[in-house]
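> Prediction below, plus the sequence it came from.
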Amino acid sequence: NSHCAHFSNQIHCEEKKTSNQKETMPSEAESSANLAPAKPPPYFWGDMPEEEYFTSQGVRNTKSYFETPNGKLFTQSFLPLEGEIKGTVYMSHGYASDTSWMFSKICMSYSRWGYAVFAADLLGHGRSDGIRCYMGDMEKVAATSLSFFKHVRTSDPYKHLPAFLFGESMGGLVTLLMYFQSEPETWTGLIFSAPLFVIPEEMKPSRPHLFAYGLLFGLADTWAAMPDNKMIGKAIKDPEKLKIIATNPNRYTGKPRVGTMRELLRKTQYVQENFGRVTIPVLTVHGTADGVTCPSSSKLLYEKASSADKTLKLYEGMYHSLIQGEPDENAEIVLKDMREWIDERVKRYGSAKTV
């Protein structure tokens, strides 16, 4: 698949050295300051206190832990500061990521459009419980986030409003599993950004690798032993944004775990065979130069979904991380399309059935 070809031109983001530095000798204090690595700011936007920043973005943010039988989930809500709430959106982030860093830009965008947004760090990610980035049972990962989303979805302030599931990258796979675990009428629509339904050939673990680890009877399942193929460089086009994403303190930077890769192979195969079970409105978007998830992920869903109302958007030359990692002008194109789609579905379908 030409869309899934390996990228040879990896992104580099070394600091540029200035050529016209003065020849003066630095003081001792300056020397030691220069030797110490610069501490990254506490937030992706810099040093501004959280509440002040969120207010400047037109949203109110709250954080809490949600208890489940599978462990605690770290959850966040993003509500518009003013205006009526049109609907609710339940968001799932991608592999090794979390809801608190650049992913929250997506949450804030939808909130500014008039939606109440709820997001949870997936099990094993961010500030949620679980072995870091281990997803040996993706149905469990999906069910755990779904328990929080349904708790909010059926609560008094929101049960009469249209409700959408949103998933980015591997969060798209988790989102589709959540949909399959729900009564279809629970949700008004599905939104996918570069979903992981088809793994590019060069990202797949080798069969001998998986077979050898399989002989250890599950003992190797949580081992961080699989090649990682430098996913982050293939995902982010904008070098400045790559630097910011790389400083996320909650990001998992170890090698993929054996059980995670095995389960991703199994579950991508499973959803490909079950796309026809999707019956509600769906929007799926992908960059044609995505080196992490195949654009065929979105194309196959679009072709096979049974939904009468389905939309596919492909963005020429864009990478994997369409909103967090593309230059601002590209991210704005994607967000504009998403806004038009969701606003139109709220108008078209009005209030979803009370659940």
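Noted; the coordinates are in hand. Residues are numbered from 1 along each chain as shown.

> hey, let's count contacts and neighbours off CA atoms from now on
OK.

> quick one: contacts for the spatially most central residue of the chain?
Taking CA atoms, centre = their mean, the centroid of the chain lies closest to residue 93, which sits 2.6 Å from it. The neighbours of residue 93, taking CA atoms under 8 Å, 6 or more residues apart in numbering as the test, are 99, 103, 121-122, 167-172.

> Now with 7 Å, please.
99, 103, 167-168, 171 (CA atoms under 7 Å, 6 or more residues apart in numbering).

> roughly how far apart are it and residue 198?
17 Å (CA to CA, to the nearest Å).

> same check, this time on residue 43
Per CA to CA, residue 43 is found 33 Å from residue 198.

> Neighbour count for those two, which is higher?
Using other CA atoms under 10 Å, the more surrounded residue of residue 43 and residue 198 is residue 198, with 23 against 18.

> State the number of residues packed around the closest residue in space to residue 143 that isn't next to it in sequence.
Counting by CA to CA, 6 or more residues apart in numbering, residue 178 is the residue found nearest to residue 143 once chain neighbours are left out, at 6.4 Å. Using other CA under 10 Å, residue 178 has 23 neighbouring residues.

> The nearest residue to residue 312 once chain neighbours are set aside: what's it in contact with?
Nearest residue to residue 312 in three dimensions, chain neighbours excluded: residue 284, at 5.1 Å (CA to CA, 6+ apart). Residues near residue 284 by CA under 7 Å, 6+ apart: 191-193, 298, 311-313.

> what about versus this one:
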Amino acid sequence: MTHPMEVVIDGSKKTVTLGDVERDAKLAQVDGMRSVINKNRIDAIERQISVMQSLENVYVKRMGREAYERQLLHLVNQLPGMLSTGADDKAKYTDEVVEHGYDGVDGDEGPWTEFLDRDDLPRQLRESDGVIIEEGYWINRRGMALMTSTMTPETNDDDDDDGGGNDGSGIRAVVCLCHGYMDNVSFLKRVQFQRFVRRNIAVCMIEYEGHGRSDGINALVPRWENLVEDAHDYFRHVTGEKFPNVRRVFLMGESMGGAVAYDIMSRHRDSYDGAIFAAPMVKILVTPPPFVVALFERIVGHPGTLNALSHLPWAPSRGDMPHLSFKDKDKMRLALMVPTKYGRKPRFATARELLNATRRISSTIHEFDAPFIVLHGLEDMVTDPRMSEMLYNESRSSDKTIKLYRGMYHNLTTGETDENIDIVFNDAISWVTDRSKR
């Protein structure tokens, strides 16, 4: 199957066609538009990079360090989805994205608009059932366009509210979501997180750099602080502008987003009233020895930096992440249909940033004193439930709750059966509601 994709080049839109082959190259713009790279060429490039890495000393002696790194970077930049947007890290199409609603925002036709028109998708993606969903691009400090979404009740009625904690419009609280690695907020979360809204809890969401429809290299986290700063900046912006009278604002973080939410909560304690952690990535169960970490950083670069190898998708992973994350295979099939899915191993820089963040977070858990609830499936094979127990036991918070779910996998909010998802959301909603009355 092929899908038309609109891209903006020199101010004008052009339509190209991409196939479904997982390793087809993404379109990119570097002094014009590169053609789609086929699988055989990708294999050849990766083999050449591997040879240059293994024979680094020989190449450096023959051509010099600078020429070697330049040639390696040239090869890396020919791999799909790895082309950078320039040294200043600006958005590729910022002006066009914001003004014209590129990629289906504000009703313009694009791959997401066409994708959401498919008749084999959940009905709730097209019919929001009393929920107002607003999407748009927000520009971060680095000039990048990041996809955002808010969900609010369509009516102002609040039949089950007892008068505590809402702003008079029926909204009792706001939940700001930090999603997980390789995830997005444009698809299944638009369906499942409506549960919050039907209980008069507004939801704000943002897709990180390199995730979903946001700008950046697909699945690349070049600097952990970018995720934390962008998410907090947007949450403060949207809650101040859209919900100025709502007294209670909570963070929610799933998997990698749990670590993002942890850092935001730790640094901006007065801005949020508590955190919901769903299968949070707060510690790597088996941490590599220090000499391995040092060697890894020598190859990939120190945290927050990029070199010729940082983009390579060769970092070890625990296996088929979708199968490990989704208990409901029908929902997994839906998740793998999205046009922006990333089907390769983690990039080296991303793996380095996640490792560094969790090492730091795990060493500060005993200092964490914010109100929180942690939710974890006991059959989770991606993030270990014992790490959530450690967070609960070691944190010094006086208001903490833990819920462990027998038989549930990693993706608690979009990957379980509907009955299990109801259980998880009911626990989260009850926790938020109780604290919104105080």
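Great, that's in hand. Given the structure is predicted, the values throughout are model-derived calculations rather than measurements.

> What does the TM-score come to for these two?
After superposition, the two chains reach a TM-score (TM-score structural alignment, normalised by the length of the first structure) of 0.79; 305 aligned residues with a CA RMSD of 2.6 Å.

> returning to what we had before: nearest to residue 61 of the first structure among the contacts of residue 93 of the first structure?
Residue 61 of the first structure has its nearest neighbour among the contacts of residue 93 of the first structure in residue 99, at 11.9 Å by CA to CA.

> To which residue of the second structure is that closest one aligned?
Correspondence of residue 99 of the first structure to the second structure, assessed by TM-score structural alignment: residue 185.

> Doesn't its match belong to a helix?
No - judged by DSSP: H, G, I helix; E, B strand; the rest coil, residue 185 of the second structure forms no part of a helix; its state is coil.

> sorry, back to before: of the contacts of residue 93 of the first structure, closest to residue 307 of the first structure?
Distances from residue 307 of the first structure to the contacts of residue 93 of the first structure, taken by CA to CA, are shortest for residue 167, at 17.8 Å.

> that's a helix at that closest one, yeah?
No - read with three-state DSSP, residue 167 of the first structure is strand and lies in no helix.

> Can you find the partner of the residue nearest to residue 312 of the first structure in the second structure?
Match for residue 284 of the first structure (TM-score structural alignment): residue 374.

> Next secondary structure element downstream of the helix or strand encompassing that match?
Assigned by DSSP states H and E, residue 374 of the second structure belongs to strand 372-377. Sequence-wise, the next helix or strand downstream of strand 372-377 of the second structure (DSSP H and E) is helix 385-394.

> Just tell me the aligned range of that next one in the first structure.
With TM-score structural alignment as the criterion, helix 385-394 of the second structure aligns to 295-304.

> Flag every buried residue along the matching stretch.
295-299, 301-302 (16 or more other CA atoms under 10 Å).

> How about stretch 311-326 of the first structure?
For stretch 311-326 of the first structure, by 16+ other CA under 10 Å, it's 311, 313-315, 318-326.

> How about stretch 184-200 of the first structure?
For stretch 184-200 of the first structure, the neighbour count (16+ other CA under 10 Å) marks 186-200 as buried.

> distance of residue 117 of the first structure from residue 94 of the first structure?
On the measure of CA to CA, residue 117 of the first structure and residue 94 of the first structure end up 17 Å apart.

> Counting neighbours, go ahead and name the busier of the two.
The neighbour comparison of residue 117 of the first structure against residue 94 (other CA under 10 Å) goes to residue 117, with 28 against 24.

> Isn't residue 202 of the second structure up against residue 173?
Yes - using CA atoms under 7 Å, residue 202 of the second structure is in contact with residue 173, at 6.3 Å.

> show me where the stretch 1-150 of the second structure has strands.
2-9, 12-19, 131-139, 145-153 (DSSP state E, counting those that start in this stretch).

> Select, out of those, the one closest to residue 197 of the second structure.
Closest among those, using CA to CA: strand 145-153, at 5.7 Å.

> May I see the buried residues of the following helix or strand past that closest one?
Scanning forward in sequence from strand 145-153 of the second structure by DSSP H and E, the next helix or strand is strand 173-178. Within strand 173-178 of the second structure, the residues that qualify as buried are 173-178, counting by 16+ other CA under 10 Å.

> got JSON lines for these, with distance to residue 370 of the second structure too?
Shown next, in JSON lines, are those (distance: CA to CA, whole Å):
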{"residue": "173", "distance to residue 370 of the second structure": "17"}
{"residue": "174", "distance to residue 370 of the second structure": "17"}
{"residue": "175", "distance to residue 370 of the second structure": "15"}
{"residue": "176", "distance to residue 370 of the second structure": "16"}
{"residue": "177", "distance to residue 370 of the second structure": "17"}
{"residue": "178", "distance to residue 370 of the second structure": "17"}
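
> Would you mind pulling the contact partners of stretch 126-134 of the first structure?
If you take CA under 7 Å, 6+ apart as the criterion, stretch 126-134 of the first structure is touched by 71-74, 96-98, 121-125, 222, 250-252, 257, 260.

> wait, isn't residue 152 of the second structure in contact with residue 132?
Yes - applying CA under 7 Å as the test, residue 152 of the second structure and residue 132 come out as touching, 5.2 Å apart.

> Compare those two and say which is more crowded by neighbours.
Each of residue 152 of the second structure and residue 132 has its neighbours counted (other CA under 10 Å); residue 152 has more, 23 against 16.
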